[in-house]
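A.B. asks: Only the shape, not the letters, is given here:
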């Protein structure tokens, strides 16, 4: 189970799932778990794909989503580590 600390984390992720039309990320988030290496890589990539439009929206709206993105990355890093997918997270993150 993905260990969200705040409900806003999952809410923001699901908002970007819809905006980016990512059905696999949606299934992972709604299931609340990663079931394969491929899903781990996909979810890690999805996180980074979510950051770019979030930054654009922040500039347009004057909002600041940096705080919640930091919470999400901490949650994801902890989950990837505890579920044995830390290498997949690192592999994707190192390419950023």
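C.D. replies: Great, that's in hand. What you are looking at is a predicted structure, and each value in this text was computed from that prediction instead of being measured.
A.B. asks: Could you use CA atoms for every contact and neighbour count after this?
C.D. replies: Noted.
A.B. asks: most residues in a single helix of the chain, which one?
C.D. replies: Taking DSSP state H as the criterion, the chain has its longest helix at helix 37-61.
A.B. asks: roughly how far is the helix or strand just after that one from the heart of the chain?
C.D. replies: If you walk from helix 37-61 toward the C-terminus, the next helix or strand you reach (DSSP states H and E) is helix 66-82. Centroid separation between helix 66-82 and its chain, computed with CA atoms, centre = their mean, to the nearest Å, is 8 Å.
A.B. asks: Give me the most central residue, this structure.
C.D. replies: Using CA atoms, centre = their mean, the residue of the chain that lies closest to the mean C-alpha position is residue 47, 3.5 Å off.
A.B. asks: and that one, what is it in contact with?
C.D. replies: For residue 47, the contacting residues are residue 73, taking CA atoms under 8 Å, 6 or more residues apart in numbering as the criterion.
A.B. asks: let's bring in a second one:
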């Protein structure tokens, strides 16, 4: 499961904000730990979500949009990079994560 323990609750809220914005029901369930990634396609989709979220957060920052009370979510995006990448690696989908990262 995606690990949003300790001080990473805000990272979870940021990820949920963008997953809801994208109307991405599977990713919402992953973030809420209601399901796990079950195959390579889902792993790839989660990796792609991270990069789509990163782009959206950069656009929000450029436009001065507050997300959860903050303009600029660089810290949380870095935490989410580690959380999502670490999760996919830990369940055997490091190759899918790396492929998506290389394509960006």
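C.D. replies: Yep, that arrived. Since the structure is predicted, the reported quantities are computational estimates derived from the model, not experimental observations.
A.B. asks: Need the TM-score from the superposition.
C.D. replies: Laid over one another, the chains give 0.90 as their TM-score (TM-score structural alignment, normalised by the length of the first structure), with 96 aligned residues with a CA RMSD of 1.4 Å.
A.B. asks: returning to that earlier point: can you give me the buried ones in the longest helix of the first structure?
C.D. replies: Taking 16 or more other CA atoms under 10 Å as the basis for neighbour counts, the residues of helix 37-61 of the first structure that come out buried are 39-47, 50, 54.
A.B. asks: now swap in stretch 71-91 of the first structure and tell me
C.D. replies: Going through stretch 71-91 of the first structure with 16+ other CA under 10 Å, the ones that come out buried are 71-72, 75-80, 85-86, 88-90.
A.B. asks: In the second structure, which residue range corresponds to that stretch?
C.D. replies: Per the alignment by TM-score structural alignment, stretch 71-91 of the first structure matches residues 79-99 in the second structure.
A.B. asks: what does that stretch rub up against?
C.D. replies: The set of residues external to stretch 79-99 of the second structure that reach it, using CA under 8 Å, 6+ apart, is 1-4, 8, 11, 15, 40, 43-44, 46-47, 50.
A.B. asks: which two from the residues you listed end up farthest apart in space?
C.D. replies: 8 and 40 (25.7 Å; CA to CA).
A.B. asks: quick revisit: gap between the residue nearest to the centre of the first structure and residue 95 of the first structure?
C.D. replies: As for residue 47 of the first structure, its distance to residue 95 of the first structure is 13 Å (criterion: CA to CA, to the nearest Å).
A.B. asks: same deal with residue 1 of the first structure?
C.D. replies: Distance, residue 1 of the first structure to residue 95 of the first structure, using CA to CA: 26 Å.
A.B. asks: what helix or strand does residue 19 of the second structure sit in?
C.D. replies: Secondary structure here is read from DSSP H and E; on that basis residue 19 of the second structure sits in helix 9-21.
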